[in-house]
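> Please find the sequence and the predicted model below.
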Amino acid sequence: MNSPDPDHAGTTHFGFREVPTAQKQKLVGEVFSSVAAKYDLMNDAMSLGIHRVWKRYFVATAQVRKGDRILDLAGGTGDIAALLRERVGQTGELVLGDINGEMLRVGRDRMTNRGNVRGFEYVQCNAEALPFPDASFDLVTIAFGLRNVTDKDAGLREMYRVLKVGGQARVLEFSEVKADWFKPIYDFHSFKVLPKLGKLFAGDADSYQYLAESIRQHPPQDILKSMMETAGFARCDYKNLSAGIVAIHTGYKV
């Protein structure tokens, strides 16, 4: 198991700001503690509601069988886990992992209110140092969470480590828009509209500004594919959705 050094030197990006690497986890935690109760609103604002379609496609095309054990990292408010529940059946197990306790609490309460109790486990954990044995899961997913991980390479290595041989890892994340004509429209929405919506509906413009900036700092499609290959994954590939606003990356442990 990889253990990140909390005192490691250097700087990293927090949105468009450079911050000490050791501080990023705390800063990201503050953002998601702030938006936890409004997480669905955040995703609706960032994607104009299309995130619900992206998530359904992400789950529908995953390698899942009845009885599988699945880890959903950055599981947040449980959207992905709820969709996966139908596919793993009553004998399957779903572990929601999130570094943020507020997000995990919202997800647990939501799932309980929907009657989704059996077969669910909630674990507060850091994606860079997962508290699970090697080869624990048939599928590992992370949706709209990898860009907030400080050491993405460590996170990908941990996803690989906890996968069983033959298992699949899937990443759904905002990515690099490919249509040149759409880029200025997307930028206007991200940096002019989104923070104002955050201020209006959630009383928090700064967190929404960070989320827009974090998308631009995330590795584009081909670089993330190479990072997955470096982490050990085989048969890595990606599929752009909505002109590259998001991409689904897939890799396997062989």
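The structure has been received and is ready for your questions. Numbers count the residues shown, from 1 in each chain.
> CA atoms for contacts and neighbours, from now on please.
Will do.
> tell me the contacts of Ser242?
Shown in contact with Ser242 (Cα atoms under 8 Å, 6 or more residues apart in numbering): no residues.
> And the next helix or strand past the top strand by length along the chain?
Among the elements of the chain assigned as strand by DSSP state E, the one spanning the most residues is strand 163-174. Towards the C-terminus, the helix or strand next in line after strand 163-174, according to DSSP states H and E, is helix 183-188.
> then this one, side by side with the first:
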Amino acid sequence: MLQLWSPRMTDDLKTDKTVSFGFEEVSPEEKVSRVKGVFASVASRYDVMNDLMSAGVHRLWKHDTIAKLNPQPGEKLLDVAGGTGDLAKAFVDRADKAGRRRQNDAQASAIVCDINEAMLNAGRARRDMAAYHDRLDWVCGDAQALPFEARSFDALTIAFGIRNVADRAAALSEFRRVLKPGGRLAVLEFSHMTAPSLQKMYDAYSFSVIPKLGEVVASDRESYQYLVESIRRFPKQEEFRKELDTAGFSAVSVTNFSGGIAALHYGWAV
């Protein structure tokens, strides 16, 4: 079923339109190239920086995302922009727990798909992934041209990655294509605070602290400046929910985490 990824999507993206790269407007193909560069730069310190930026709370958001998915024995997950594999590992673990309760020994599995080979290499190198070598696959591929057959997966996740995609509509169409009928989609992304006064405080923290952390910890201020800017450019919760509706997902719900610092958009492929 798996195919080697090829960069055909770059040609597909060539157009006169522009998209946001942080606060800049660039061509879609330039965004793809620059996003690759960002994550190649930060891959080795990605997990450490996530813990520092969120004070570890991102782990709770991911836990709740997997709980919402309710993985079952024998199911297959595609984790797009999966980076170092947090959600894929958690999906398999939770499915195994469900299997033990139900005395069902069918094994769940997951594919971590990321456009950046450096991120995949960082995930493969994690010590806690050694026990999952026969349960997880790592595939270099782009969200806008997934190298998988239609109706291949029971669930699909993308955490903190959808805002980096040059053409969200194309990616959402791909997500629906590769999900089985009745498959579940979970999109976890940094979002917008539910209280305007808190948003001002959060913006002040984001723009003053996070790039500095990137400079000190990852020796890369510019990449984290982009990440902060990309969060502010991402649509508000209701706007993005409408994008999922337009893409054909059903019963889309939104769950705000930590007052809207992050939001989980959840829907069904029908």
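Cool, the structure landed. All values derive from a computational prediction rather than experimental measurement.
> Give me the mean distance between the longest strand of structure 1 and structure 2.
Taking mean Cα distance after the TM-score superposition for structure 1, the mean distance separating strand 163-174 of structure 1 from the aligned residues in structure 2 is 0.5 Å.
> and that strand, which residues are buried?
For strand 163-174 of structure 1, a neighbour-count test (16 or more other Cα atoms under 10 Å) marks 163-164, 167-174 as buried.
> which residue sits closest to Tyr252 of structure 1 in space, ignoring its chain neighbours?
Here the nearest residue to Tyr252 of structure 1 in space, its sequence neighbours aside, is Gln168; by Cα to Cα, 6 or more residues apart in numbering that works out to 4.6 Å.
> what's the counterpart of the one you found in structure 2?
Taking TM-score structural alignment for the superposition, Gln168 of structure 1 sits opposite Arg184 in structure 2.
> quick one: that match and Gly267 of structure 2, what's the gap?
Counting by Cα to Cα, to the nearest Å, the separation of Arg184 of structure 2 from Gly267 of structure 2 is 6 Å.
> What span of structure 2 is stretch 19-27 of structure 1 aligned with?
Under the alignment (TM-score structural alignment), stretch 19-27 of structure 1 falls on residues 26-34 in structure 2.
> what about Leu213 of structure 2, which helix or strand?
Assignment of secondary structure by DSSP H and E places Leu213 of structure 2 within helix 196-217.
> Show me how far that helix is from its chain's centre.
The chain centre lies 21 Å from the centre of helix 196-217 of structure 2; the measure is Cα atoms, centre = their mean, to the nearest Å.
> which residues in the stretch 1-150 of structure 2 form helices?
Using DSSP state H, counting those that start in this stretch, the helices assigned to the stretch 1-150 of structure 2 run over residues 8-12, 28-42, 46-54, 57-69, 86-102, 117-124.
> Include mean neighbour count when you put those helices into JSON lines, please.
Supplementary listing: the helices of the stretch 1-150 of structure 2 in JSON lines, determined by neighbours: other Cα atoms under 10 Å:
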{"stretch": "helix 8-12", "mean neighbour count": "13"}
{"stretch": "helix 28-42", "mean neighbour count": "18"}
{"stretch": "helix 46-54", "mean neighbour count": "16"}
{"stretch": "helix 57-69", "mean neighbour count": "17"}
{"stretch": "helix 86-102", "mean neighbour count": "20"}
{"stretch": "helix 117-124", "mean neighbour count": "21"}
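> Let's have the ones you listed in CSV, adding distance to Arg232 of structure 2.
Supplementary listing: the helices of the stretch 1-150 of structure 2 in CSV, determined by distance: least, Cα to Cα, whole Å:
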stretch, distance to Arg232 of structure 2
helix 8-12, 25
helix 28-42, 16
helix 46-54, 16
helix 57-69, 18
helix 86-102, 24
helix 117-124, 24
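> Check the alignment and tell me where Tyr226 of structure 2 lands in structure 1.
In structure 1, the residue equivalent to Tyr226 of structure 2 is Tyr210, according to TM-score structural alignment.
> ok, that match touching Lys24?
No: Tyr210 of structure 1 lies out of contact with Lys24 (Cα atoms under 8 Å); the separation is 12.0 Å.
> which residues do those two both contact?
Counting by Cα under 8 Å, 6+ apart, the residues touching both Tyr210 of structure 1 and Lys24 are Phe14.
> how many neighbours does the residue mapped onto Cys113 of structure 2 from structure 1 have?
Under the alignment by TM-score structural alignment, Cys113 of structure 2 pairs with Gly97 in structure 1. Look at Gly97 of structure 1: counted by other Cα atoms under 10 Å, it has 26 neighbours.
> Then Ala234 of structure 1?
Applying other Cα under 10 Å, we find 15 other residues in the vicinity of Ala234 of structure 1.
> distance of whatever residue of structure 2 lines up with Asn116 of structure 1 from Asp86 of structure 2?
With TM-score structural alignment defining the correspondence, Asn116 of structure 1 maps onto Tyr132 in structure 2. Tyr132 of structure 2 is 12 Å from Asp86 of structure 2, where distance means Cα to Cα.
> same deal with Asn164 of structure 2?
Taking Cα to Cα as the measure, Asn164 of structure 2 and Asp86 of structure 2 are separated by 18 Å.
> what residues does the longest strand of structure 1 touch?
Taking Cα under 8 Å, 6+ apart as the rule, strand 163-174 of structure 1 contacts 58, 62-63, 134-147, 159-160, 215, 218, 244-254.
> Mark which of those are buried, thanks.
Listed as buried from the contacts of strand 163-174 of structure 1 are 58, 62, 135-147, 159-160, 215, 218, 244-253; burial here means 16+ other Cα under 10 Å.
> Ala43 of structure 2 and Met119 touch, don't they?
Yes: under the criterion of Cα under 8 Å, Ala43 of structure 2 lies in contact with Met119, with a separation of 5.1 Å.
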